[in-house]
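**Student:** Structural data only, the sequence is not supplied:
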């Protein structure tokens, strides 16, 4: 049954990193009036003059119709907002956008994957607190920015409790190569996106250490088991976890070093510290910030998440790769589940 509705005619994309730029290009090519907001004037000027974002997507020509600005006031002319900033910056950006919009009840699709440090809030919860008038949705799934920007076939989940608003988002971002599926399970879509980033770090460590494909496959399977255990306990739907924003995103992110989280783990597996790697990167590996927060939530709920615990320890520098592997391999034997 088709659920697509009339699209939003104008879209404001908050965040000019690789993913924000790719989504802005997607919306512009789909015929939406699209404004890309950049924090820095250097990126904005590059897009204006050269029709390329040299800092984040240097090989992708951007549509001539794509507008770019550093002025948040442009949000007032939008019918919908795509929030594409790092998860730990989401609250402050949402507060600024709310002020810029005059507290408008705008549809906001959250495209950042993570859990807020200090509060343990998921992004839809952050939105409810920072911009209570906004109508929240979540866009998540197996999608590398470069693939989407190049127009390669991609399918994702668009989760929104309000079907009428969610299905308008479907029409807004759908193209011949980008296929969104509607789900009402915002919680499940967010948890799948946040947890897979943590597991991708673990898979990167396995690859960087040269532990073999068998070990990586086992880690992905057991990682999915602990993600499912935690998310179902929080109230997520099992079909969401088995879908694009759950298992689909997990497979992609844990299988390729295009993933910022897997590449972080890969370098850690080769002996570098997480702190040194993160300090020299321009992009953000969300799983590094999410791991300790996710572990804290799991402990509060008495949910076993041994892989998450290992990643949190590795990122903090509290445990070596050898010790983490030994701990995981020496856990008591149990029935699979």
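**Tutor:** Cool, got the structure. None of the values given here were measured: they were computed from a predicted structure.
**Student:** Please count neighbours and contacts with C-alpha atoms only from this point.
**Tutor:** Fine.
**Student:** ok, for residue 207, nearest residue in space, not its chain neighbours?
**Tutor:** Distance criterion C-alpha to C-alpha, 6 or more residues apart in numbering; nearest residue to residue 207, sequence neighbours excluded, is residue 266 at 6.0 Å.
**Student:** now what about the host helix or strand of that neighbour, what contacts it?
**Tutor:** Element membership of residue 266 [criterion: DSSP states H and E] is helix 260-269. Around helix 260-269, the neighbours that count as contacts under C-alpha atoms under 8 Å, 6 or more residues apart in numbering are 197-198, 200-209, 253-257, 274, 277-278, 283-288, 321.
**Student:** Where helices are concerned, which of these count?
**Tutor:** Per DSSP state H, helices hold the following members of the contacts of helix 260-269: 197-198, 200-208, 253, 274, 277-278, 286-288, 321.
**Student:** What is the burial count for residue 118?
**Tutor:** A count of nearby residues for residue 118, using other C-alpha atoms under 10 Å, gives 8.
**Student:** do you know how far it is from residue 128?
**Tutor:** 17 Å (C-alpha to C-alpha, to the nearest Å).
**Student:** Could you work out the end-to-end span of stretch 181-189 for me?
**Tutor:** Note: stretch 181-189 ends 11 Å apart using C-alpha to C-alpha.
**Student:** try this one side by side with the last:
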């Protein structure tokens, strides 16, 4: 049994607290506000973010982060990515080097272009940091619906400790040493999911979405490899696995926001209607900047950036993607033509 605190009582933080509690750990759930804490304590339910799911009575609820962090073995960070640095700076004086930090936030920092584990490591360099990622909608994890995820860390020992802490008969956890790849997959699939939602909102079909998801994963992989990731990571749970679920499920707030934009609503209107943090919006800017920094071709990312922040029509963005210069599907394919076909001489 581990003493675990989950910092952040959104849908994902609440679901992880319930999961960890079911797995026999002593769990504390930290809320941003005293008001939020009182509501959850009274109702034993997260009415704002995860309604209909009972929060066990033996999960301690607190809004005092000093109290929350005290004497814990594992600290789970389940805070929206744009708030991670500020909160970690508040937490840092109360986190010691023996505590393992598990980042459960999927995003990139717009100003620095860092992943969340890199942000956390900057603020608390004395701690070992890991990241949890994969196809894991909070609504399903909280209800014990089976899935599989991946934990990554620079330390094999840390990854295995976290794997043991989280793994249940309904929540299978793999380890992967490719921390940058795991985090990029988790962050960038949200941007592609926005695009997938826009495709749905425009009334296009399954063929369109399949093409978008496939080429979207090519772009994610292309950038990841340029940044030092292992391309095989993107074929795994934090890559194609997370991409599939986020682009196809109505649990996905990124897809829901995209649908509204595709139907003609502004970004502001879509975010207001979804009522929760849409990480793909935050990550789109960082993804666009990273494509420029590493000189990586990412046309889908470029178009979604223009739709979100430059007022480009979604229909126009689709036309521009479809009418790009003719390409070979795989960049290295040209040199292999002779292995597969023979050209007719005219």
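**Tutor:** Structure's in. What do you need? All values derive from a computational prediction rather than experimental measurement.
**Student:** Work out the TM-score between the chains.
**Tutor:** Comparison of the two superposed chains (TM-score structural alignment, normalised by the length of structure 1) gives a TM-score of 0.95, and 329 aligned residues with a C-alpha RMSD of 1.2 Å.
**Student:** could you list every residue that touches the one residue sitting closest to the centre of structure 2?
**Tutor:** Centroid-nearest residue in structure 2: residue 106, 3.0 Å away (criterion: C-alpha atoms, centre = their mean). Residue 106 of structure 2 is in contact with 80-81, 116, 133, 183, 186-187, 279, counting by C-alpha under 8 Å, 6+ apart.
**Student:** Kindly reformat the residues you listed as TSV and extend each row with distance to residue 152 of structure 2.
**Tutor:** Formatted as TSV, the contacts of residue 106 of structure 2 follow (distance: C-alpha to C-alpha, whole Å):
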residue	distance to residue 152 of structure 2
80	19
81	18
116	12
133	8
183	9
186	12
187	14
279	20
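**Student:** count of residues packed around whatever residue of structure 2 lines up with residue 326 of structure 1?
**Tutor:** Aligned by TM-score structural alignment, residue 326 of structure 1 pairs with residue 319 of structure 2. Neighbourhood size, residue 319 of structure 2 [other C-alpha under 10 Å]: 10.
**Student:** again with the one 3 residues further on
**Tutor:** Here the count is done by other C-alpha under 10 Å, and residue 322 of structure 2 has 10 residues near it.
**Student:** distance of it from residue 261 of structure 2?
**Tutor:** Using C-alpha to C-alpha, one gets 19 Å for the distance from residue 322 of structure 2 to residue 261 of structure 2.
**Student:** swap in residue 88 of structure 2?
**Tutor:** 33 Å.
**Student:** coming back round to it: and the residue nearest to the centre of structure 2, what pairs with it in structure 1?
**Tutor:** By TM-score structural alignment, residue 106 of structure 2 lines up with residue 113.
**Student:** so which helix or strand takes in residue 212 of structure 2?
**Tutor:** helix 206-226.
**Student:** which residues does the residue nearest to residue 184 of structure 2 when sequence neighbours are not counted contact?
**Tutor:** Once flanking residues are discounted, residue 184 of structure 2 sits nearest to residue 224: 6.6 Å by C-alpha to C-alpha, 6+ apart. Contacts of residue 224 of structure 2 were listed using C-alpha under 8 Å, 6+ apart, and they are 180-181, 184, 230-231.
**Student:** again, only this time at 10 Å
**Tutor:** 180-185, 188, 218, 230-231, 233-234, 294, 296 (C-alpha atoms under 10 Å, 6 or more residues apart in numbering).
**Student:** coming back round to it: give me the range in structure 2 that the helix holding residue 266 of structure 1 lines up against.
**Tutor:** Under TM-score structural alignment, the counterpart of helix 260-269 of structure 1 in structure 2 spans residues 253-262.
**Student:** Superpose on structure 1 and give me the mean offset of that stretch.
**Tutor:** Its aligned residues in structure 1 lie a mean 0.5 Å from stretch 253-262 of structure 2 after superposition (mean C-alpha distance after the TM-score superposition for structure 1).
**Student:** Can you list the buried residues in that stretch?
**Tutor:** Under the neighbour-count criterion of 16 or more other C-alpha atoms under 10 Å, stretch 253-262 of structure 2 has 253-262 buried.
**Student:** just stretch 104-123 of structure 2 next, same as before
**Tutor:** Neighbour count says stretch 104-123 of structure 2 has 104-110, 113-121, 123 buried, by 16+ other C-alpha under 10 Å.
**Student:** Tell me which helix or strand the residue nearest to residue 239 of structure 2 when sequence neighbours are not counted sits in.
**Tutor:** Ranked by C-alpha to C-alpha, 6+ apart and with sequence neighbours excluded, the top spatial neighbour of residue 239 of structure 2 is residue 185, at 4.8 Å. For residue 185 of structure 2, the enclosing helix or strand under DSSP H and E is helix 179-201.
**Student:** what sits against residue 88 of structure 1?
**Tutor:** 112-118, 123, 284, 286, 289-290.
**Student:** Please say which position in structure 2 it maps to.
**Tutor:** Superposed on structure 2 with TM-score structural alignment, residue 88 of structure 1 falls opposite residue 82.
**Student:** related to what we said a few turns ago, are any of the contacts of residue 224 of structure 2 buried, and if so which?
**Tutor:** Buried among these (16+ other C-alpha under 10 Å): 180-185, 188, 218, 230-231, 233-234, 296.
**Student:** now, which of the residues you listed sits nearest residue 159 of structure 2?
**Tutor:** Residue 159 of structure 2 has its nearest neighbour among these in residue 182, at 12.8 Å by C-alpha to C-alpha.
**Student:** Show me what the closest one aligns to in structure 1.
**Tutor:** Under TM-score structural alignment, residue 182 of structure 2 pairs with residue 189 in structure 1.
**Student:** so how far is residue 311 of structure 1 from that match?
**Tutor:** 22 Å.
**Student:** thought residue 35 of structure 2 was touching residue 48?
**Tutor:** No. In this structure, residue 35 of structure 2 is not within contact of residue 48 by C-alpha atoms under 10 Å, at 12.0 Å.
**Student:** Thanks again, I'm all set now.
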